[in-house]
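> What follows is a protein structure lacking sequence information:
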């Protein structure tokens, strides 16, 4: 079980984590929360219907990590948008879609990161031997979402566009300043892969 998720009887997943691993995942989840930003403030409307239809941003984020986490819905950077008019129409559709969906997407990603932090904080004091984290099916799905977001964020900082590029990362010399981030990226990928397998019927 060390370093890999395994299915629990009746659903859910478990993984053994040591103190360092717990600290790394928690720190990354906190950083992800800070990047995504706070939720609605105290001034949010009392009317839940009004909040449901509250508009979000229409422009893509400037930060490249947030751009990866919240991509445009109607544009593909690898595809020719066609004529200037078609490109303008794509931008307009993307802006409209973003306006009505990004707030919900941010809330979902925020809740997933918070679920990771809460579940780690609820672990009994791990001590030198670490602890076994046990997740329900719902918590497993939230962890899966958060692990995916963490890998997207780190991959963006490492300029990884395609998963096939990860082969080169294994060969980075130890003195390369990207090495710690690369190791975290690859380790989270292993966790993500084994967690996916626990959720498959």
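Structure received. Please read these numbers as outputs of a predicted model, since none were measured by experiment. Numbers count the residues shown, from 1 in each chain.

> Only C-alpha atoms from now on, for both contacts and neighbour counts.
Noted.

> where along the protein do the helices fall?
Taking DSSP state H as the test, the helices found in the chain are 19-36, 48-52, 64-69, 84-121, 137-157, 166-169, 179-199.

> can you tell which of these is closest to residue 8?
Residue 8 lies closest to helix 179-199 among the helices of the chain, at 8.2 Å (C-alpha to C-alpha).

> ok, and the closest non-adjacent residue to the residue minimising distance to the centre of the chain?
The centre of the chain sits closest to residue 149, judged by C-alpha atoms, centre = their mean, with a distance of 1.4 Å. The shortest distance from residue 149 to any non-neighbouring residue, by C-alpha to C-alpha, 6 or more residues apart in numbering, is to residue 69 (6.7 Å).

> what sits against that neighbour?
By C-alpha atoms under 8 Å, 6 or more residues apart in numbering, residue 69 lies in contact with 149, 152, 153.

> distance of the first one from residue 197?
Residue 149 is 18 Å from residue 197, where distance means C-alpha to C-alpha, to the nearest Å.

> same thing with residue 97?
32 Å.

> Over to residue 91?
Distance from residue 91 to residue 197, by C-alpha to C-alpha: 37 Å.

> more crowded one of the two?
Ranked by neighbour count (other C-alpha atoms under 10 Å), residue 91 and residue 197 place residue 91 first, with 20 against 13.

> Surely that one and residue 84 touch.
No. Counting by C-alpha atoms under 8 Å, residue 91 stays clear of residue 84, with 10.5 Å between them.

> tell me, what's touching these two both at once?
Taking C-alpha under 8 Å, 6+ apart as the contact rule, residue 91 and residue 84 have no neighbour in common.

> Comparison target below:
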């Protein structure tokens, strides 16, 4: 990936290699599908990643938490799905080439939110609860997942830095 940079028109852009595009598209698609499952009524308590995406507003009060979810889950899940979809669409490309992503402010915000959601899902799958946790890395697959988790932090940081430049 070539880091995000601020363009003269106020947009930000970065270039992603084909392998990076494949990884981000796959993870954004999965994250969007997970959010959509909540929107469609999936049981939130059965999947730790879904719990991380849509945490309890009142963890010590199940009744208040259920009432809050009744009014907010659909809209929140829909926004998370749309953010993930925007990431996938912005990486769409013909052939197997690198992709330049250009984002306006709204697109950049959607990307930041989608990357956060993807990292929440990966963190839940790895058993990462807070900063500094290494996660449960016990084979090549989880080691790769951890490497992607860290790389996405770099992508997110690059985007934030580009947005902060005037």
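Cool, got the structure. Given the structure is predicted, the values throughout are model-derived calculations rather than measurements.

> Need the counterpart of the residue nearest to the centre of structure 1 in structure 2.
Alignment note: residue 149 of structure 1 maps to residue 117 in structure 2; criterion TM-score structural alignment.

> rewinding a little: wait, which of the helices of structure 1 is closest to residue 6 of structure 1?
helix 179-199 (6.1 Å).

> Give the buried residues for that closest one.
Buried residues in helix 179-199 of structure 1, counted by 16 or more other C-alpha atoms under 10 Å: 179, 182, 184-189, 191-192, 194-196, 198-199.

> Check stretch 167-176 of structure 1 too.
For stretch 167-176 of structure 1, the neighbour count (16+ other C-alpha under 10 Å) marks residue 169 as buried.

> chain center to it, what's the gap?
In terms of C-alpha atoms, centre = their mean, to the nearest Å, the centre of stretch 167-176 of structure 1 is set 24 Å apart from its chain centre.

> Report the separation between residue 154 of structure 1 and residue 11 of structure 1.
Separation of residue 154 of structure 1 from residue 11 of structure 1 (C-alpha to C-alpha): 30 Å.

> Please list all residues in contact with residue 114 of structure 2.
28, 80, 83, 84, 87.

> try 7 Å this time
80, 83, 84 (C-alpha atoms under 7 Å, 6 or more residues apart in numbering).

> between those, which is closest to residue 20 of structure 2?
When the contacts of residue 114 of structure 2 are compared for distance to residue 20 of structure 2 (C-alpha to C-alpha), residue 84 comes out closest, at 15.5 Å.

> So that closest one sits against residue 33, correct?
No. The criterion here is C-alpha atoms under 7 Å, and residue 84 of structure 2 misses it with residue 33 at 8.9 Å.

> ok, these two, which is more surrounded?
Each of residue 84 of structure 2 and residue 33 has its neighbours counted (other C-alpha under 10 Å); residue 84 has more, 28 against 17.

> Tell me the counterpart of that one in structure 1.
In structure 1, residue 84 of structure 2 lines up with residue 113, judged by TM-score structural alignment.

> Relative to residue 44 of structure 2, how far out is the residue located most distally from the centre of structure 2?
Distance from the C-alpha centroid of structure 2, by C-alpha atoms, centre = their mean, peaks at residue 63 (29.0 Å). Counting by C-alpha to C-alpha, the separation of residue 63 of structure 2 from residue 44 of structure 2 is 15 Å.

> if I read this right, residue 67 of structure 1 contacts residue 59, doesn't it?
No. Residue 67 of structure 1 is not in contact with residue 59 according to C-alpha under 7 Å; the separation is 10.2 Å.

> before we move on, the earlier item: just put the contacts of residue 114 of structure 2 in CSV and tack on distance to residue 15 of structure 2.
Shown next, in CSV, are the contacts of residue 114 of structure 2 (distance: C-alpha to C-alpha, whole Å):
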residue, distance to residue 15 of structure 2
80, 24
83, 19
84, 18
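
> Give the equivalent position in structure 1 for residue 53 of structure 2.
Match for residue 53 of structure 2 (TM-score structural alignment): residue 69.

> and if you look at residue 33 of structure 2?
So, by TM-score structural alignment, residue 33 of structure 2 is matched to residue 34.

> list the contacts for its match?
No contacts exist for residue 34 of structure 1 under C-alpha under 7 Å, 6+ apart.

> Kindly report the same for residue 191 of structure 1.
Shown in contact with residue 191 of structure 1 (C-alpha under 7 Å, 6+ apart): 3, 4, 5.
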